[in-house]
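# coords please:
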Amino acid sequence: MSSERRYERAIEKIFQKYYREGIDYFEFHKDELIAVCTELGITIRNIPDIIYAFRGRRELPAAIAVTGHWAIESAGTNAYAFRKLNNPAQFVVSFADYAPIEIYNAIPEVVEGLLRQDEQSLLTRILYNRLVDIFCGLTCFHIQNHYRSNVHRVGQVELDALYVGVNSAGELFVIPIEAKSQSESEMIGRVQISQMAKLVRQDFPDLQRRLLAVKILGDGTIGVVEFDDRIEPDDFGIVAVRRYRLIRRHSL
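As a prediction, this is how the structure comes out:
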């Protein structure tokens, strides 16, 4: 049995255990997922990856989707929750509709030759080329990748990257980033953006916020999306989308 089917069977079993018509929220624990896998006779070594997969890499099984738009979110340490949304759990961003903006590639060739098509290499491309500055219209400074914090009533949340920006009036902005690889299955989820927003509101309450997601696309261009400053998954809208192509020229 494929890992995809094992994940589907496990999450379907949890959903069927709690779902009743009219319900729009219920919590479950990691131990319940372990018990379900044992009951079904399937082996999944990394149990939390079931949750991560259905947050941003896969659609929920049809047996769940037929009952509405559901998302899985964190609900504390080793606890999760199904939440019914009014909108699809993943954003649909038509990057192909946006003409790429050409940016001179500032990555040293010795570095570029070692980069891959994953999230961390994408963040390296963005850092060297100051794409956060260009997109936001701010002077931005990279704080760190893999910024983690325990968020109240959520549990541990990790940001792929964290920047701070300053405008011409000296106002500061905290800029969290969700990064997605080139794979078409890597989607931008509403819950991920919501948790990102909750983290920066908690840890940087005095700063203004710019919420970004980035994705490397099949043609090598880089898509950047900004979301409005909300909290709950259903409330987020897309503020701006840009697509960048890194180019090299031997002379200007």
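# CA atoms for contacts and neighbours, from now on please.
Fine.
# what's the burial count for Q195?
Q195 has 23 neighbouring residues, counting by other CA atoms under 10 Å.
# ditto for F54
Neighbours of F54 (other CA under 10 Å): 21.
# same check on A81?
A81 - counted by other CA under 10 Å - has 19 other residues nearby.
# which SS state does the nearest residue to it once chain neighbours are set aside fall under?
Distances taken as CA to CA, 6 or more residues apart in numbering place E27 nearest to A81, at 4.0 Å, with adjacent residues excluded. Three-state call for E27 (DSSP: H, G, I helix; E, B strand; the rest coil): strand.
# if I look at E27, how far off is Y52?
16 Å (CA to CA, to the nearest Å).
# these two: who's more crowded?
E27 (17 against 14).
# A96 should be in a helix, yeah?
Yes: under three-state DSSP, A96 sits within a helix.
# was I right to think F54 contacts A65?
No: using CA atoms under 8 Å, F54 makes no contact with A65, being 11.8 Å away.
# wait, doesn't C37 sit right on I44?
Yes: using CA under 8 Å, C37 is in contact with I44, at 7.3 Å.
# neighbour count for the two, which is higher?
C37 (20 against 17).
# find the nearest non-adjacent residue to that one, please.
C37 sits nearest to A10 (CA to CA, 6+ apart), 6.1 Å away.
# so which residues of the stretch 151-252 of the chain form strands?
155-166, 172-180, 208-209, 211-216, 222-227, 238-247 (DSSP state E, counting those that start in this stretch).
# helices or strands up against the second one?
To tie it back to what came earlier, the one meant is strand 172-180. The criterion is 3 or more CA pairs under 8 Å, 6 or more residues apart in numbering; DSSP states H and E, and the helices and strands that strand 172-180 contacts are helix 119-128, strand 155-166, helix 190-203, strand 208-209, strand 211-216.
# now the other sequence, so there's something to compare against:
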Amino acid sequence: MVKNPNRYSKLIEKVFAKTFRQGEKDIFFQREDLAATAVELGIALPKNLGDIIYSFRYRVALPESIRRLAPEGLEWVIRPAGQAKYKFSLTAMPRIFPNTLLAETKIPDATPGIIGMYALNDEQSLLAKLRYNRLIDIFSGVTCYSLQNHLRTTVPEIGQVETDEIYVGVDRRGAQYVFPVQGKGGSDKLGIIQIEQDFALCAAKFPNLICRPIAAQFMDDNLIALFSFEESENGIGISEERHYRLVLPEQMTTEDLTNYRNRTDNPL
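Sure thing, here's the model as predicted:
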């Protein structure tokens, strides 16, 4: 069996080539197709076949041979289509990147020092900083509570989905919310597929709550980009983006506080 760094690309290229039809917007395949194609090509598979799909969703782009077959303005992504079923699908916004020109907001860092010392990876560190600094509350304007992290469940017509953390909240009117949160650190990138799944998760499991998916991305060690999303007839779009920098209390200046007080979106 051949094993090399490009084996995932060779495998996904072959699966796509077998199923591609010009003009089709959705191209379906199954997990067993990956295994059968790997045998055909003499490629060693990982123990977890899902790592192949995960890699092309959040770590690396699909091979150029696939990308060049997308119409102008669109890109191929891999979406879930049921239990152990997937589809190559066209979308206009496959990945979500922070706007580097956006202003920062300083927040006094309330993360316990011992948490920073022993966080096991970037994603866990990110989720901890969101939680201890109440960044979901600050960003959403809603009083929020962490309900569960790494929620894994099954959603009709999609199959198994996983959300990094679920918050529930209530605003001053008494309206109740659910905030599925996706966090990415290191080299992993935020993908629109996760947000689509979060909307579906809310509809299936929390139908009576207002659904506001949130995505979080480390821009550097203490600078966190947060995004919220909404659904419309044109699909999913980013409704808001904010950047929060966690700082020592003494790094907050009078000028900072004056600037924040004068921001035009202050509701008070």
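# may I have the TM-score of the superposed chains?
Overlay of the two chains. TM-score (TM-score structural alignment, normalised by the length of the first structure): 0.92; 246 aligned residues with a CA RMSD of 1.9 Å.
# surely the residue nearest to A81 of the first structure and T77 touch.
No: look at E27 of the first structure against T77 with CA under 8 Å: they stay out of range, at 12.0 Å.
# now for A128 of the second structure: which residues touch it?
Neighbouring residues of A128 of the second structure by CA atoms under 8 Å, 6 or more residues apart in numbering: T111, I115.
# give the aligned equivalent of it in the first structure.
Taking TM-score structural alignment, A128 of the second structure has T124 as its aligned residue in the first structure.
# just L69 of the second structure next, same as before
Match for L69 of the second structure (TM-score structural alignment): T67.
# its match: how many residues sit nearby?
Using other CA under 10 Å: T67 of the first structure sits among 13 other residues.
# likewise for the one 10 residues further on?
Using other CA under 10 Å, T77 of the first structure has 13 other residues around it.
# now do the one 10 residues further on
Residues within reach of N87 of the first structure, counting by other CA under 10 Å, total 16.
# what does F26 of the first structure give?
15.
# R201 of the first structure maps to what in the second structure?
Structural alignment (TM-score structural alignment) places R201 of the first structure against A203 in the second structure.
# do you know how far its match is from V15 of the second structure?
The value you get for A203 of the second structure to V15 of the second structure, if CA to CA is used, is 32 Å.
# of these two, give the one with the bigger neighbour count.
Neighbours were tallied for A203 of the second structure and for V15 using other CA under 10 Å; the higher tally belongs to V15 (19 against 15).
# on contacts alone, who are the packing partners of the host helix or strand of that one?
Following DSSP states H and E, one finds V15 of the second structure within helix 7-19. Packed against helix 7-19 of the second structure, as judged by 3+ CA pairs under 8 Å, 6+ apart, are the following elements: strand 26-30, helix 31-41, helix 64-67.
# tell me roughly how far that helix lies from the first structure on average.
Compared with the first structure after the fit, helix 7-19 of the second structure shows a mean deviation of 0.5 Å (mean CA distance after the TM-score superposition for the first structure).
# and the angle for that helix with strand 26-30?
Angle, helix 7-19 of the second structure to strand 26-30, by axes from the mean of the first three to the mean of the last three CA atoms, to 10 degrees: 120 degrees.
# ok, back up a step: now the helices and strands packed on strand 172-180 of the first structure as a markdown table including distance to R249 of the first structure?
Formatted as a markdown table, those follow (distance: least, CA to CA, whole Å):
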| stretch | distance to R249 of the first structure |
| --- | --- |
| helix 119-128 | 17 |
| strand 155-166 | 29 |
| helix 190-203 | 36 |
| strand 208-209 | 35 |
| strand 211-216 | 21 |
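# for the counterpart of Q83 of the second structure in the first structure, give its distance to V132 of the first structure.
Structural alignment (TM-score structural alignment) places Q83 of the second structure against T77 in the first structure. As judged by CA to CA, T77 of the first structure and V132 of the first structure stand 32 Å apart.
# cool, D24 of the first structure as well?
Taken as CA to CA, the span from D24 of the first structure to V132 of the first structure is 37 Å.
# neighbour count winner among those two?
Neighbours were counted for D24 of the first structure and for V132 using other CA under 10 Å; V132 has more, 23 against 14.
# doesn't I126 make contact with that one?
Yes: contact criterion CA under 8 Å: V132 of the first structure and I126 qualify, at 6.9 Å.
# spit out the residues that contact those two alike.
By CA under 8 Å, 6+ apart, no residue touches both V132 of the first structure and I126.
# show residues contacting stretch 245-252 of the first structure.
Contacts for stretch 245-252 of the first structure (CA under 8 Å, 6+ apart): P100, I101, E102, I103, Y104, N105, G220, T221, I222.
# rerun at 10 Å
99-107, 125-126, 129, 219-223 (CA atoms under 10 Å, 6 or more residues apart in numbering).
# stretch 10-29 of the second structure too?
Contacts for stretch 10-29 of the second structure (CA under 10 Å, 6+ apart): 7, 9, 30, 33-43, 45, 52-53, 56, 62-66, 69-71, 76-81, 84-91.
# among the residues you listed, the buried ones, what's the PyMOL command?
Applying 16 or more other CA atoms under 10 Å to the contacts of stretch 10-29 of the second structure, the buried members can be selected in PyMOL as follows:
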select buried, resi 7+9+30+33+34+37+38+43+45+52+53+56+62+66+70+76+77+78+79+80+81+85+86+87+88+89+90+91
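# circling back to that earlier point, buried subset of the contacts of stretch 245-252 of the first structure?
For those, buried by 16+ other CA under 10 Å: P100, N105, A106, I107, R125, I126, N129, T221, I222, G223.
# what's the distance between the counterpart of the second one in the second structure and Q182 of the second structure?
By that I understand N105 of the first structure. Under the alignment by TM-score structural alignment, N105 of the first structure pairs with D109 in the second structure. As for D109 of the second structure, its distance to Q182 of the second structure is 21 Å (criterion: CA to CA).
# follow-up on the earlier one: return the set of buried residues in the helix holding V15 of the second structure.
Buried residues in helix 7-19 of the second structure (16+ other CA under 10 Å): R7, Y8, S9, L11, I12, E13, K14, V15, F16.
# just the angle for it relative to helix 31-41, thanks.
110 degrees.
# and D133 of the first structure, what does it touch?
I126, L127, T139, C140, F141, Y163, V164, G165, V166.
# if I line the two up, what does the fifth one land on in the second structure?
So the one you mean is F141 of the first structure. Counting by TM-score structural alignment, the partner of F141 of the first structure is Y145.
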